[in-house]
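# sharing a sequence plus its predicted fold:
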Amino acid sequence: MFEKFFGDFKNDFWIISALEYNDARSSNNRYFYYFQEYRLGKRLGFFLPHSQEYEELDDWEEFTPYESLILTFDSDLYMPFAKVMLDMVFNLVVGQTFFLINPKLQIAVYPHDDASFGIIALNEDPTTGVEFLKFCEQDPRFEVYFKDGVLEDYERRKAQFSEATQWNFPKEWHRSPSFFNDRQTHRRKEMELIKEKIKKNTL
C-alpha cells in the first residue's frame, strides 16, 4: 500500500531509526520472510547488536540513546528494512524507532507493531496523511483510525480547495500530494490571481 501510494515520491524519503537485533530471541529464523534483508541490515550496520543499555531502559520509546540513531538516505533500502521490522518486531528486531521522513510532502510514516503504519504531518496540513490512510482503508485487511479533529480539518481544507478551483486556477495549481505544503507560495499565487481578477473586474 505504501509503495503504491507514494511510488512517485520514493526518492524523497529518508530514514531515521534506532533498531537492534538479537539472534537469541528466536530459533526459527528460517521461517521469517525477510530473513535475507535482515542479514543485509546487520551487515550494513542498520541493525545494531542488542545492548545492555536498551535492556535497562524502562521505556525506550520515550528515550532513545542518540548513539543508536541512524540516518539512511538510500531509497533502495528503506522499504526492505521497513518490511524486516514489520516481519520481525518483538522477535529478532528490538525496538520500534523507525521513521520514514519526506520533507517534500511534509510527512513522517512509521511502521509499528507487526502489521500497521502510522503517519504524522510535519506541518499543520493533514491532507497527505488522510489521503494515504483513506487509500489503505480500501483494503479490507486494514483498519484505519484518525486522531480527533483530523478529518474535520481535512474536509475543511478540501472545501477550501474546491472553492479555489471554481475560480479557474491554472492546472498546475490543482490538487497534488504537495499542493498545500508550501503554504506561503500558494497564498502568494492566490493573491496574485485575485488581484488580476479585480483588475479585469471579473470578481
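Thanks, I have the structure now. Given the structure is predicted, the values throughout are model-derived calculations rather than measurements. Numbers count the residues shown, from 1 in each chain.
# okay, CA-based contacts and neighbour counts for the rest of this
Fine.
# tell me the spacing between R156 and E55.
Note on R156: its distance to E55, by CA to CA, to the nearest Å, is 46 Å.
# list the contacts of L19.
46-48, 68, 93-98 (CA atoms under 8 Å, 6 or more residues apart in numbering).
# going through those, which ones are buried?
46-48, 68, 93-98 (16 or more other CA atoms under 10 Å).
# show me which of those is closest to I15.
Nearest to I15 out of the buried ones among the contacts of L19 is F98 (CA to CA; 7.0 Å).
# helix, strand or coil for that closest one?
Counting by DSSP: H, G, I helix; E, B strand; the rest coil, the backbone at F98 sits in strand.
# picking that back up, in strands, which of the contacts of L19 fall?
47-48, 93-98 (DSSP state E).
# check it against this one:
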Amino acid sequence: MASTNAEKQQYSEVEVEGELEVSPDVLIKHPLENTWTLWFFKIDPTKTWEDCQMLVASFNTIEDFWAVYNHIDPPSLLKNGRDYSLFKQHIKPMWEDENNCNGGRWLLNVSRQQRTADLDNYWLEVLMLMIGETLEEYSKNICGAVVSVRNKGDKIGVWTEDAKDDISNIAIFIVIFLIAGILDPWKFPIPGK
C-alpha cells in the first residue's frame, strides 16, 4: 500500500521556513527494562582473568543495542579464546560477582562445524529474548549471557541468579533454548526415559 505525502511527512523530516524539523515520532527511543553492559574477553597471560575483561558499552534502549551490536564482529569471527558477555548493568561476567555466586547457567555447546552457520543466530536470539524481557517475571533471575569461542567447540551460556529457583530456571531454559528454536524439542531427552 502506497503512503501519501501527508503520511510520509508525519514520520519524517519536514522543512519549515528554511529549517529542517524532525517529527518527534522519529526521535523516540524504545527503552529496555534494564540497562545492559557488553563485555569482551581476550586472554592475556600477563594480566589477571578479571583484567582481561573489557567493558565495551552499556545501553538501555533497543536502538542503542542495535548501534552497539552492528559495530562489533559477530561471534563466528572472534578468534579462539575470546568471549562476548552481555550482563545487566553492575553485574560482572564472573562467578565471584555477588549476583552470580548463588546462581547457575544453562549451557549450549555449539560444534565448530556449526560456527559459521548457527553460532551468530543462536547468540542474537538469546540476546533478543534476554533484553526484551520475554520471560516476564522470570527475567529478573537472568544475570546475563556469554558466548565463548574455543578450538574444541563454542558455548553459549545463560547465567541465572538463583540456582535453587527451579521454576524460574526451567522457564528460562524452555523459552531461550526450546521456543527460540535453538534446540529441537523432539530431540530433547525426557527425564526418566
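Noted; the coordinates are in hand. Quantities reported herein were computed from a predicted structural model and do not represent experimental measurements.
# fetch the TM-score of the aligned pair.
The TM-score (TM-score structural alignment, normalised by the length of the second structure) is 0.24; 77 aligned residues with a CA RMSD of 5.3 Å.
# got the ones in strands among the contacts of L19 of the first structure as a markdown table, with distance to F81 of the first structure columns?
Below are these laid out as a markdown table (distance: CA to CA, whole Å):
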| residue | distance to F81 of the first structure |
| --- | --- |
| F47 | 9 |
| L48 | 13 |
| V93 | 11 |
| V94 | 13 |
| G95 | 13 |
| Q96 | 12 |
| T97 | 12 |
| F98 | 9 |
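# list just the nearest of the residues you listed to G118 of the first structure.
Checking those one by one against G118 of the first structure (CA to CA), the nearest turns out to be F98, at 10.8 Å.
# neighbours around K4 of the first structure, how many?
Neighbourhood size, K4 of the first structure [other CA atoms under 10 Å]: 10.
# please read the previous query as pertaining to C136 of the first structure.
Neighbours of C136 of the first structure using other CA under 10 Å come to 19.
# okay, and it sits in which element?
Under the criterion of DSSP states H and E, C136 of the first structure resides in helix 127-137.
# over to D153 of the first structure?
helix 150-165.
# and that helix, what does it pack against?
helix 127-137 (3 or more CA pairs under 8 Å, 6 or more residues apart in numbering; DSSP states H and E).
# just the buried positions in the helix it packs on, please.
127-130, 132-133, 135-136.
# how about the contacts of L19 of the first structure in JSON lines, adding distance to I15 of the first structure?
Below are the contacts of L19 of the first structure laid out as JSON lines (distance: CA to CA, whole Å):
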{"residue": "F46", "distance to I15 of the first structure": "10"}
{"residue": "F47", "distance to I15 of the first structure": "13"}
{"residue": "L48", "distance to I15 of the first structure": "15"}
{"residue": "S68", "distance to I15 of the first structure": "13"}
{"residue": "V93", "distance to I15 of the first structure": "16"}
{"residue": "V94", "distance to I15 of the first structure": "17"}
{"residue": "G95", "distance to I15 of the first structure": "15"}
{"residue": "Q96", "distance to I15 of the first structure": "13"}
{"residue": "T97", "distance to I15 of the first structure": "10"}
{"residue": "F98", "distance to I15 of the first structure": "7"}
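# which one of these sits closest to K4 of the first structure?
Nearest member of these to K4 of the first structure, counting by CA to CA, is F98, at 20.0 Å.
# quick check: that closest one touching Y110?
Yes: the pair F98 of the first structure / Y110 is scored as a contact, 5.9 Å apart, by CA atoms under 8 Å.
# which one's the longest helix in the second structure?
When the second structure is scanned for its longest helix (criterion: DSSP state H), the result is helix 120-131.
# tell me the helices and strands packed up against the helix or strand just after that helix.
Where DSSP H and E defines the elements, the next helix or strand beyond helix 120-131 of the second structure is strand 142-149. Using 3+ CA pairs under 8 Å, 6+ apart as the contact test, the elements touching strand 142-149 of the second structure are strand 82-88, helix 120-131, strand 154-160.
# okay, these in JSON lines with mean neighbour count and distance to Q9 of the second structure next?
Listed next are these as JSON lines, based on neighbours: other CA atoms under 10 Å; distance: least, CA to CA, whole Å:
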{"stretch": "strand 82-88", "mean neighbour count": "23", "distance to Q9 of the second structure": "38"}
{"stretch": "helix 120-131", "mean neighbour count": "19", "distance to Q9 of the second structure": "31"}
{"stretch": "strand 154-160", "mean neighbour count": "23", "distance to Q9 of the second structure": "43"}
